[in-house]
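# what follows is a predicted protein model with its sequence.
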Amino acid sequence: MKLRLLLISFIIVLFGYNAHSQVTVDNTLTVQQLVEEYFLGEGIFVSNITFNGLPADSAFIQIGLYEGNGSSNVIDFESGLAMVTADAAAQITGEGLVANPVDTDNSGNGYGNDDSDLVTIANPSGTSFNVNDAAILEFDFVVVGDSITFKYVFASDEYPSFTCSNYNDAFGFFLSGPDISGPFENGAINLALIPGSDTPVAINTLNSGVSSSPGNESNCAAANPNWVEDSQYFVSNSGTPFGDVSFPGMTQTLTAAANVIPCETYHIKMAIGDVSDQGFNSGVFLEAGSFELEGDIEVNLSPTIDGAPVTTPGFENVLIPGCSTIDISITKPSCLPADTAFIVYGGTAIQGEDYEFLNQEDSITFFPPNINAITIQFDILWDGVPDENEVLEIYVIWVNLFGELDTVTASIPFIDPYSISSETEDVVVTCPADQVQIAAQGLDGIEPYYYDWIDNLAGEDLTEVMVDVPPDSVYYLVGISDQCAFEVIYDSVLVTNNIPPPLQATIDGFTQPECTNEPVGLHTSIQDGNGEYTIVWTDGNDNGYFPNENITVQNINSTIVFNPDPIGYTEVLPVYLMVIDTCGTIVTDTIQINYPFFEPLTANFTPLTDNCPEEPVVITSQPEFGAGDYFYAWEKTNGEFGVGADLNASFIHVVPAGGMNNYTLTVTDFCAREGYSYNYVEGDSGDLFSGGLAVYEDSLRVIKLDKIMNIITPNGDNRNDFFAIEGVEEFEDARLEVYDRWGKLIFETDNYMAGKPQIKTDNAFDADGFGDGTYFYIINVESGECVTSGTIEVLRGSN
């Protein structure tokens, strides 16, 4: 059952299509008939027509007359020539299409073979594809104009299946002749180009913008880098109903065009062929009557006023009674044999009432030898009767290239005298100026306009003039007329003085810095002037500051190098202010910031020299330099501070302990405490120091002569086993002498080291070899600086 339904469907498609066919192709007409009666426009002379190299007085199945019969959805012209690489009628209508035999020996089927230009098109990259089934129409033509055009559609069975494939069917319009130089045979150029480009029309250059499979996009891109964008010129025919053109894809209607030299003979070859295969056909449709040349005799009507062409839009193609004249120029091609033209004047305009001749009234015009253009002049009269429907018509009759009478017609309407208008713009002066420009503009008339500034201003007859800025408001009057001067109208410009008082800007008072690197805030007061202000701050070190009314100048002296004098230090910093208003008025102001310079702060305190003080020691600070208003901080590593001592005072009471006492003084000045200190580099060390902070350290060796023990118990229990003198170990010349009760010296040393009760030194006195009892000692430290004497009891007792 399924096979039966498929067979029925195929029969309906195959035979039903013929019943509903609407487009037709007649390939029974001779090629000469097709070219001369259908393809050519009026007045074009052609010769040497051939098809596939054979005379044009025969019909060929590859070329015929296409008729759309009002039903084609893909080709937008109704009729024309159709050339196909197969039976034209069968291919286009889809009726009886079979594979094409290749005519290699002109055996009778009329199919063309390899053509050198088609082979060049088919092998752009040096391949060797052959061309089959070519359809080639050629003829010569004489050009009486300076350009040719015709319209066409290229179609192919290779759409869309062979888009971006390795080969495409070949196609081109090859024009050769005078002043033509191209890469094809006889120096021809190809007119079948994608609009706006030099790219030839082909399957890979103009398509749907989508590659087929197994096509490769690189093939299309190589042939036309804009192939996707140019898909706008492609028409898909995949959904076309029966009765329309059967090609599955084609171009839109395109135009082939070329500039040519009048009166010269040119040759055109219109060729299309299958490349490599015979089964996928291509065709080209040429719109009927579209092969046109720009004509024989030309008539141009040029209105003039005072001898100059009218160029004002709206008036360039009309006649104005009482104002304009008209130049009628008649131009013929140099190759046109006629030297006489007959002129007939018509329309509703009447000679003598609406116009009169200025240089010729004859209806017969002769072209002098070697002269191809003549001009006739009329003056356009005003009869006082408005009539907007008057028209002047000119008919020029001559003998054309074929010996036949031909006619060209031109016409131009009259318009009645008109009224002009004007446009002005009042001026409000908001910026300081002595003069201001005012302007008036004539409208609705014919340029140039004429201006009469009533107040006798300089620049009369100018649309723009300069006037003095008035104290308040003044009207300036102007009379305006145009080139025809039918009337003078009056307008005015109001000039109003709205200039504000002059711009003023000053830098407000500020507090000079107390520190070397103290930020300084500045503010400007601005008044008057016009509109928004642009504020520019800079300083003497070429630093710029963010445009604002307020700025902070800081980090000017962040680091100073002493080597030995300060380098990079700014003592006086000028700061510049510039304020600009919207009128461009500029005012400036300048101030100076005076930065104090301080030598880097140093800290010191009184020397510590009393090695055996009996009272608390007073240490007094001795800072120098810096910014003053010092702040002190005392630290110690031994002993005690005096009762009630102020650790932040400029002096401190200390109670040293025996041994080594270390004292540290840290001083900061006012600027350092405010965070405005600076760093400095002294000498070549490269080390950074704070200019507002200094630290001083010193030590004091103390021997405690007021706390010497008077009893020792050398019994080996490690408690009071020897004579210890607190702090004596810090002195190298501590002499100790010990005597018995009879005054006999029993012990002496010049470097007594037993200063710590827990550590017994080698020369500690422990009464070894002497009995219990009372002994006398003398201590002399630092050669007499600290001297004392006393008694010591030796009591061994029991362990």
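Sure thing, it's come through.
# every contact and neighbour count from this point should use C-alpha atoms.
OK.
# list of residues touching whichever strand or helix holds Glu737?
Applying DSSP states H and E as the criterion places Glu737 in strand 735-739. Here strand 735-739 makes contact (CA atoms under 8 Å, 6 or more residues apart in numbering) with 745-752, 775-781.
# and the longest helix along the chain, what's buried?
In terms of residue count, the longest helix belonging to the chain (DSSP state H) is helix 2-20. Neighbour-count burial for helix 2-20, counted by 16 or more other CA atoms under 10 Å, picks out 17-18.
# in space, what's closest to Ile121 - neighbours in sequence excluded?
When the adjacent residues along the chain are set aside, Ile121 lies closest to Ala170, with 5.8 Å between them (CA to CA, 6 or more residues apart in numbering).
# that neighbour reaches Asn132, doesn't it?
No - counting by CA atoms under 8 Å, Ala170 does not reach Asn132; the two are 9.7 Å apart.
# which of these two has more neighbours?
The residue with more neighbours, out of Ala170 and Asn132, is Asn132; 28 against 25, by other CA atoms under 10 Å.
# what is whichever helix or strand that one is part of packed up against?
Per DSSP H and E, Asn132 falls inside strand 131-143. Judged by 3 or more CA pairs under 8 Å, 6 or more residues apart in numbering; DSSP states H and E, strand 131-143 is in contact with strand 45-51, helix 116-122, strand 264-275.
# number of nearby residues for Ile438?
19.
# for it, pull up the helix or strand it's in.
Per DSSP H and E: strand 435-443 holds Ile438.
# so which bits of that strand are buried?
436, 438-443.
# ok, stretch 661-670 next?
661, 663-670.
# of all the residues you listed, which comes closest to Ile792?
Asn661 (27.7 Å; CA to CA).
# another structure for you, compare them:
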Amino acid sequence: MMKCVKIILFYIFISCAVFDATAQSISVNDSYTAQQLVENVLVNSSCANVSNFVVKGDSFSGTRNSYGYFNSGTSNFPFAEGVLLSTWSSKNSEGPYISNRGGGNSSWIGDSDLEQAIGITNTVNATILEFDFIALTDFISFNYIFASNEYQDDFPCNYSDGFAFLIKEKNTASYINLAVLPESSTPVSSKNIHPLINAIPNSTEPIKSCGPENEFFFGGYNTVTSPINYAGQTKVLTAQTNVQPGKTYHIKLVIADQRNQYFDSAVFLEAGSFLPKIDLGSDRLLATNNPICFGESYTIDTKLPSSLGYTYKWFKDNVEFTNNSPTFLVTSPGIYKVDVQLTTSCVATEEIKIEYTPEIILNDTSLTQCDIDNDGISIFNLTKVDAIVKNNASNLSAVVYYESLVDAVAKNNPITNPTSYSNKFNNQSLFARVSNSFNCANYAEVKLIISNNAIANQNPISTCDTDGTNDGLSQFDLNVQVTPQVLTGLHTGLIVEYFLNHTDAIDQQNVLPNIFKNTVATQQIIYARIVNGTDCYAITPIVLKVNTFDPTNFQDETLFLCQTGSINLTVNSGFSSYLWNTGASSNTITVTSPGDYSVTVTNFDGCKKTKKIRVDVSGIGTITGVKVNDFEGNKNSITIEYNGIGDYEFSIDGSFFQDSPMFNGVAPGEYLVYVRDKNGCGISIPYVAYVLDYPRYFTPNNDGYNDIWVIKNMDDLPQSTLYIFDRYGKLLKQLNETDNGWNGTFNGFALPTDDYWFHLKLENGKTIIGHFSLKR
């Protein structure tokens, strides 16, 4: 039982939905004649003089027409009523949209004028509405919508039914098609107006994809709730053209299928939209970037000749002006309207909105430049006054300069080198052109003036070379060292810029940094440009001098002060001032303590030089002992042992001094050794040193030479004992420090030539052993 109730409710719902869809559909009456369709529907006004009505269409059904009158009823169709031309029975155009329906017949022929107008072939099922009209104004138009069942699958990618609104002057041969995309010659069709067509996945048919074409004009796809029975439609479009008032024209409205008779199309013409119209042109609005420029006048023109004898009423903001003329001169913004009495019973009305751009406020100004050679001619950078001319407005165009106002207005002969323009004469006037975003222009005068301000000769600016290189190069702080002198006596508000050469100063290019190091040693000329806002007040040369100061004998040094003494620190005389770090101001000071001293001398150019003197303490050395290496023959040595704070040199004879305290290859004997301070603080008390050695042989032959073998200076070795042995170890002689030596005898007998040995036992227990030869 419940299942039956659901079925009944479903069918009631479907019935209601179908009824509702039907109620929201357009209605079509296909019994209207050609004259009724034109006079009573399309024109529906006394303002059109129409005649010679013809309508042709469905030639096979016998009872149905492919043309008719439509009314939107309560549906949302854009036109309330109008004329319908289709490629099937016009009644089939009533909604809702039902897919896969078609009509027509192959015996229902197409139209050759349509084929020629839009470049297609093989048309069938053509519906045509024709009539003549006499133009009362210079402009006609009517509104329409194109709808088609070809707005499905990939049909718009491949082909389209065709239609055209053809017009020609009567009794002439060539038609013009008005059913084209705005501002183009492209015919309106489903192939030329559609969105993106995507391939259908898993389709049994190969569906082609293609990109959108003029998608803005596509009105959308239809559904079961659509008021018309077509798959899709365009937005409301307008067919329009200019005509000549008083002439007779022939209109032919035609639509046809291309090849396939089953996918039908229709064109809906809005009722009352075919009327003589006045074209005053598009609104001149800021929002659409075509307003009237401030200060300009604009002529609103109906383009209707005075010879027609029409009567005109002009209004601004609904206030009527006395002006029975086809044109009206506008000088202020507003909504302007004209009523044109075309016939006793017909008045054509049109209005246009006029807006003006804001005024471009510019400033006349002047630009002053300095002159190199006083001939009244110089180089000007015109762009320096751009901001002044434009009143600092950022929304204006770049400034373009001209030599005459006529050229500026005509945009002829612009100055192409505004950053380096050479004036033709003093006080020459140029003209600046500036435009806004609407291409409206205004003009300002710029006067070029040559400065004649006199500047006193500048004193050289001197500094000292203080970087230690003494190369004649030094840094100048131009703002501190030069600018105050340049601006002395001049009015306030001036600034100074510096340049390497006169040309740069004129062109105001390559400005020197404030901290400037001269590039020419010792002396260099730079140029000061005195600037007053954008103007050059004057240019004057500035001599920069770098004084070098390198006194002789002024190197840093180290001196030595003897203990408990004093020393004089002295630099050359002849400078303008001296300043020691002790506070003294003479060229010589006396110091009694070590430390770091410095003196800064100043010459008569004001340049300073500082010398540093390190004073170290020194003193006489003290010998604390002598280390002797003896009994080594030519390897005997003396090493002096000492202490002290000085820098010392050493001697073992009081005459020759050396840096090392060690003396090598010292002969046996007695020595007085010394330590002497190199810094002049004195010499030590002498110290006695002995170097002992023994003869390597002796010849006791009583010739008075080398007859005794003796160790020299043995008497300086108290409590030492000397033992002499033969080669077999037999003791031959024992001597002490008081004995004179050995004469080569034993028990009164002379010993033979041979080698003999000795043992010298010293007081400290050390024993020295050696051998020598006795020769006869």
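Yep, that arrived. In this text, all values refer to a predicted model and were calculated from it rather than measured experimentally.
# now the TM-score, please.
Overlay of the two chains. TM-score (TM-score structural alignment, normalised by the length of the second structure): 0.47; 500 aligned residues with a CA RMSD of 6.9 Å.
# picking that back up, does anything pack onto the strand holding Ile438 of the first structure? Which helices or strands?
Using 3+ CA pairs under 8 Å, 6+ apart, strand 435-443 of the first structure sits against strand 421-424, strand 464-468, strand 473-481, strand 489-497.
# longest helix in the second structure, please.
Longest helix in the second structure, counting by DSSP H: helix 2-23.
# after it, which helix or strand is next?
Next along from helix 2-23 of the second structure, by DSSP H and E: strand 27-29.
# which neighbouring elements make contact with that following strand?
Checked by 3+ CA pairs under 8 Å, 6+ apart, strand 27-29 of the second structure has strand 67-71 packed alongside it.
# which stretch of helix or strand covers the closest residue to Ile394 of the first structure other than its chain neighbours?
Excluding the flanking residues, the one nearest Ile394 of the first structure by CA to CA, 6+ apart is Tyr345, at 4.8 Å. Take DSSP H and E as the rule and Tyr345 of the first structure turns out to sit in strand 340-347.
# give the buried residues for that strand.
Buried positions in strand 340-347 of the first structure, judged by neighbour count with 16+ other CA under 10 Å: 341, 343, 345.
# got the residues you listed as TSV, with distance to Gly16 of the first structure columns?
Shown next, in TSV, are these (distance: CA to CA, whole Å):
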residue	distance to Gly16 of the first structure
Ala341	59
Ile343	60
Tyr345	60
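# now do the SS call for Pro484 of the second structure.
helix (DSSP: H, G, I helix; E, B strand; the rest coil).
# let me know how buried it is, in neighbour terms.
The burial count for Pro484 of the second structure: 12, using other CA under 10 Å.
# what's the distance between it and Val400 of the second structure?
According to CA to CA, to the nearest Å, Pro484 of the second structure and Val400 of the second structure sit 38 Å apart.
# now do the helices in the stretch 401-550 of the second structure.
405-410, 478-481, 483-487, 502-507 (DSSP state H, counting those that start in this stretch).
# one step back: pull up the overlap in contacts between Ala170 and Asn132 of the first structure.
Contacts common to Ala170 of the first structure and Asn132, judged by CA under 8 Å, 6+ apart, are 273-275.
# list just the nearest of those residues to Val474 of the first structure.
Using CA to CA, these come closest to Val474 of the first structure at Gly273, 81.8 Å.
# from Leu254 of the first structure, how far out is the closest residue to that closest one other than its chain neighbours?
Leaving aside its chain neighbours, Gly273 of the first structure sits nearest to Ala134 (3.9 Å; criterion: CA to CA, 6+ apart). Remark: distance between Ala134 of the first structure and Leu254 of the first structure (CA to CA) = 21 Å.
# who has more neighbours, those two?
Using other CA under 10 Å as the criterion, Ala134 of the first structure and Leu254 rank with Ala134 on top: 30 against 18.
# that one contacts Met270, correct?
No - between Ala134 of the first structure and Met270 there is no contact, the gap being 10.4 Å when judged by CA under 8 Å.
# which ones are touching the residue nearest to Ile121 of the first structure?
Counting by CA under 8 Å, 6+ apart, Ala170 of the first structure has contacts 118-119, 121-122, 131, 202, 272-275.
# 7 Å instead, please
118, 121-122, 272-275 (CA atoms under 7 Å, 6 or more residues apart in numbering).
# Val153 of the first structure is nearest to which of the helices and strands packed on strand 435-443 of the first structure?
In terms of CA to CA, the element of those nearest to Val153 of the first structure is strand 421-424, at 51.9 Å.
# quick one: contacts of the closest one?
Contacts of strand 421-424 of the first structure (CA under 7 Å, 6+ apart): 439-444, 493.
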